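In: Generate coordinates for the sequence data below:
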Amino acid sequence: MVLVDNYFLAILCCVYCCLCWGSWANTQKMVALKNWSFELFYWDLTVGLFVTALVGALTLGSLGEEGRTFFEDIAAMDWGSIKYALLGGIVWNFGNIFLTAAIAVAGMSIGFPIGGGLAWIGGIIFNYLLISLAGEVYPGNQALLWIGVVIIVAAIYICGKAYGKMSASKASTPKKGILLAIIAGLSIMFFYGLVVKSIDPQYITGGTGTLTPYMGVFCFAVGVLISTPVFNTFAMNHPVQGHKVTMKDYLKGDVRTHLIGMLGGFIWMSGMVVSFMGSGAANPAISYALSNASPVVAMVWGFFVWKEFKGAPKGTVPLIATMFVMFVIGLVFITLSN
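Out: The predicted structure is shown next:
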């Protein structure tokens, strides 16, 4: 399989993942313009995720000279390791349904900073604990790490204030969008560490399993695939906005609409595949921290491309600018901590 051993290249892998995880929701915004609800979009997103993970395992996971190939890993894998990756997929999927709903209700500029931001700091802490519980010492400056985390927490708070200010001008309540984003963040924060635990420690710090990175990512995708019918069917029957939708509505979508949704899955999963490709050179806490800087990317898309704050009341834009700067500063501190 193909792995990245150079630290600088591993950081670039994480940056690519960050760009992907902050950009996939553009496809949701694209189909929303055609009144395609996020629940219908989510079926295509799941298909794109799974196919991309499979292709990654069959290509990058089977080429190169390092470790076992994907098919050799199938013969060697054990349930004790698989269950962590599957659980990681299920946990992420539960949270991502809420994140997708938050984006539909509040937009990328709000859903991502709150939901993604909480997942970001929670995941850093969770992955830090995994390193500690494995009997190892965090390989970096812990003070810089925690300063970065505190700054990001402050940025999330400012984001909530900005959304509340904008909602007040429209005589609407911000509670639904914020609540959906919070639930998303509290769920997503655990998925990365669970997948890490499924992987053989020779490939990643904190791993306790027997899987290669590509097999871990593939099993994660299987977890997403098998849980989507449960989570998304519930979402279809209990919409957070609009009316109920059915599979008949899904089948009415044209080919372009379905392909856009699958593209969203490809974008997100290609980021995860590349991130785990370099996870051995960059410890899990740093890999997760850099990869999940996606709220910064999503804010740029939401603010400048989708104009989500167009017509916002006076004082809102300075709050958004402050939030963006604080996210970047927090990211710099976290990066320097290694």
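In: going forward, measure contacts between C-alpha atoms and count neighbours the same way
Out: Will do.
In: my guess is Arg68 meets Thr212, correct?
Out: Yes: with the criterion set as C-alpha atoms under 8 Å, Arg68 and Thr212 qualify as a contacting pair; they are 7.4 Å apart.
In: who's more crowded, those two?
Out: The neighbour comparison of Arg68 against Thr212 (other C-alpha atoms under 10 Å) goes to Thr212, with 28 against 17.
In: Against Phe70, how distant is the more buried one?
Out: Going from Thr212 to Phe70 by C-alpha to C-alpha, to the nearest Å gives 8 Å.
In: Tyr7 too?
Out: Using C-alpha to C-alpha, we find Tyr7 at a distance of 24 Å from Phe70.
In: between the two, who's got more neighbours?
Out: Neighbours per residue, other C-alpha under 10 Å: of Tyr7 and Phe70, the larger number sits with Phe70, 25 against 15.
In: what sits against the more buried one?
Out: Met1, Ala57, Leu58, Gly61, Ser62, Tyr214, Met215 (C-alpha atoms under 8 Å, 6 or more residues apart in numbering).
In: Out of these, which is nearest to Ala285?
Out: The shortest separation between Ala285 and any of the contacts of Phe70 is 18.8 Å, and it belongs to Tyr214 (by C-alpha to C-alpha).
In: Give the helix, strand or coil label for that closest one.
Out: In terms of secondary structure, Tyr214 is helix; the call rests on DSSP: H, G, I helix; E, B strand; the rest coil.
In: Verify the stated contact: it with Thr59.
Out: No: using C-alpha under 8 Å, Tyr214 makes no contact with Thr59, being 9.9 Å away.
In: Glu72: neighbouring residues, count only.
Out: Close neighbours of Glu72, defined as other C-alpha under 10 Å, add up to 11.
In: part of a strand, is it?
Out: No: Glu72 sits outside any strand when classified using three-state DSSP, being helix.
In: distance of it from Ser279?
Out: Spatial separation of Glu72 from Ser279 under the definition C-alpha to C-alpha is 21 Å.
In: re earlier: looking at Tyr214 and Thr59, which is more packed in?
Out: Shown here are Tyr214 and Thr59; by other C-alpha under 10 Å, Tyr214 has more neighbours (30 against 15).
In: tell me the contacts of that one?
Out: Ala53, Gly56, Ala57, Gly61, Phe70, Val273, Phe276, Met277.
In: Also this sequence, please, to line up against the first:
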Amino acid sequence: MSCWGSWANTMKLCPGYRFQLFYWDYVIGLLFGAILWGFTLGSTGSEGVSFVADLTKVHPYHLGMALLGGVIFNLANLLLVAAIDVAGLAVAFPIGIGLALVIGAISNYVINPAGNPLLLFGGIALVVAAIVMDALAYRLREKERRNAGSKGILLSLLSGVLMGSFYPFVSKAMFTSGASGPYAVAFLFVIGVALCALPANYLLMRKPIDGQTPVDFSGYVAAPKRWHLWGAIGGMVWCTGAVFNFVAARTHFVGPAVSYSIGQGATMVSAGWGVFVWREFAGTTSRIKLLLTFMFIFFLLGLCAIAAAPLFAGH
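Out: Below you'll find the predicted structure:
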């Protein structure tokens, strides 16, 4: 949750770096992170199959599910990065990832039911309320600035629909008969991200969806080295969160629905960064601040209910 909610700060540390160029470094970081964890934590211990052995025996079905999950995630993440660029962390994450939490939790619960459904879906309802409050706060902020605030919300919503759809494929790669382990699935998932990023991000360079001019690759070559480093670190941080999330999902106590839902608590982390560190709502009215306050409260209550769902599974 902390990793998934913090990686986007690396974008903020690269002012003027177009998100399409940042994304190449981000994907490099994803690949490096998946390999690093595979050959360290994924290759130690006495239980399960080692990372390399797991990859050598992966079934085509599980391979396809992991790759497809990566492809869908990549499309969602590109839209999310664009939404962050347009609207900021405090808007893109609560709307996009909040919607993804709702879609992903429901679909994962259908595939592999685990946890108390009343707490799980009650928590989801609270998250939906928080999403609405954040969207209202954003629209009010944009009206004050005399900007058209619909693009940031639209990009966030599109990202959320796709982001909520990738995890069930990851679940199928890890939970069906003869499934691969979490480290192998994470690596294959990242390969899917990289394969999709090549044509998709190139297309966004030629036809940007953020309303700006087309992006030339010369900007990537000319970018400061620290920007490339921050982009790669962002990818590694996200990958670290994904690996730990996949490992947690494999445990019977937690399950994929709860693991995914808690992971999407990243929304609260990123919104906190956006509001309190990057000051994305600084100077706004008391009405907007009240909406943001209730957004945080509802999100926290929803996440607490979701986190408690495994503890009361039999009730």
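In: TM-score for the pair, please.
Out: Counting by TM-score structural alignment, normalised by the length of the second structure, the TM-score of this superposition works out to 0.95. Behind it: 307 aligned residues with a C-alpha RMSD of 1.1 Å.
In: quick revisit: list the members of the contacts of Phe70 of the first structure that persist in the second structure.
Out: By both residues aligned by TM-score structural alignment, their matches' C-alpha atoms under 8 Å, the contacts of Phe70 of the first structure still in contact after alignment to the second structure are Ala57, Leu58, Gly61, Ser62, Tyr214, Met215.
In: which SSE is the first one in?
Out: Put plainly, it is Ala57 of the first structure. Assigned by DSSP states H and E, Ala57 of the first structure belongs to helix 38-58.
In: mind listing what's buried in that helix?
Out: Within helix 38-58 of the first structure, the residues scored as buried using 16 or more other C-alpha atoms under 10 Å are 38-54, 56-58.
In: Where in the second structure does it fall?
Out: The counterpart of helix 38-58 of the first structure in the second structure, using TM-score structural alignment, spans residues 19-39.
In: now for Pro213 of the first structure: what does it line up with in the second structure?
Out: Alignment of Pro213 of the first structure against the second structure is given by TM-score structural alignment, with Pro182 as its counterpart.
In: Ile151 of the first structure now?
Out: Under the alignment (TM-score structural alignment), Ile151 of the first structure maps onto Leu126.
In: dump the residue contacts of that match.
Out: Phe298, Phe299, Leu301, Gly302.
In: aligned partner of the second one in the first structure?
Out: Read that as Phe299 of the second structure. If you follow Phe299 of the second structure across to the first structure using TM-score structural alignment, you land on Phe327.
In: give me the number of residues near that match?
Out: Counted with other C-alpha under 10 Å, residues neighbouring Phe327 of the first structure total 24.
In: The closest residue to Ile35 of the second structure other than its chain neighbours: how many residues sit nearby?
Out: In space, Ile35 of the second structure comes closest to Phe187 once its chain neighbours are excluded; the distance is 6.7 Å by C-alpha to C-alpha, 6 or more residues apart in numbering. As a burial measure, the neighbour count of Phe187 of the second structure was computed by other C-alpha under 10 Å and equals 27.
In: Val31 of the first structure too?
Out: 19.
In: between the helix or strand it falls within and helix 38-58, how many degrees?
Out: When elements are defined using DSSP H and E, Val31 of the first structure is found to belong to helix 25-32. For helix 25-32 of the first structure against helix 38-58, the angle between stretch directions is 140 degrees (axes from the mean of the first three to the mean of the last three C-alpha atoms, to 10 degrees).
In: what sits against Ser227 of the first structure?
Out: With contact taken as C-alpha under 8 Å, 6+ apart, Ser227 of the first structure is in contact with Ile90, Asn93.
In: ok, 7 Å please
Out: Under the criterion of C-alpha atoms under 7 Å, 6 or more residues apart in numbering, the neighbours of Ser227 of the first structure are Ile90.
In: Give me the common contacts of Tyr214 and Thr59 of the first structure.
Out: Shared contacts of Tyr214 of the first structure and Thr59, defined by C-alpha under 7 Å, 6+ apart, are absent.
In: before we move on, the earlier item: now for the match of Pro213 of the first structure, how many residues are close by?
Out: By the criterion of other C-alpha under 10 Å, Pro182 of the second structure has 26 neighbours.
In: Kindly report the same for the one 4 residues further on.
Out: The number of residues packed around Ala186 of the second structure, counting by other C-alpha under 10 Å, is 33.
In: now it: how far from Trp24 of the second structure?
Out: 19 Å.
In: Then Gly272 of the second structure?
Out: Taken as C-alpha to C-alpha, the span from Gly272 of the second structure to Trp24 of the second structure is 26 Å.
In: And Gly274 of the second structure, by the same measure?
Out: Distance of Gly274 of the second structure to Trp24 of the second structure, computed by C-alpha to C-alpha: 23 Å.
In: cool, Ile35 of the second structure as well?
Out: 17 Å.
In: so how far is the first residue of stretch 164-184 of the second structure from its last?
Out: Calculated as C-alpha to C-alpha, the first-to-last residue distance of stretch 164-184 of the second structure is 21 Å.
In: what does stretch 263-276 of the second structure contact?
Out: Counting by C-alpha under 7 Å, 6+ apart, residues outside stretch 263-276 of the second structure touching it are 1-2, 4-6, 89-90, 93-94, 97-98, 101, 245, 280-281, 296, 299, 303.
In: Also stretch 204-224 of the second structure?
Out: Under C-alpha under 7 Å, 6+ apart, the answer for stretch 204-224 of the second structure is Gln20, Leu21, Ala82, Val86.
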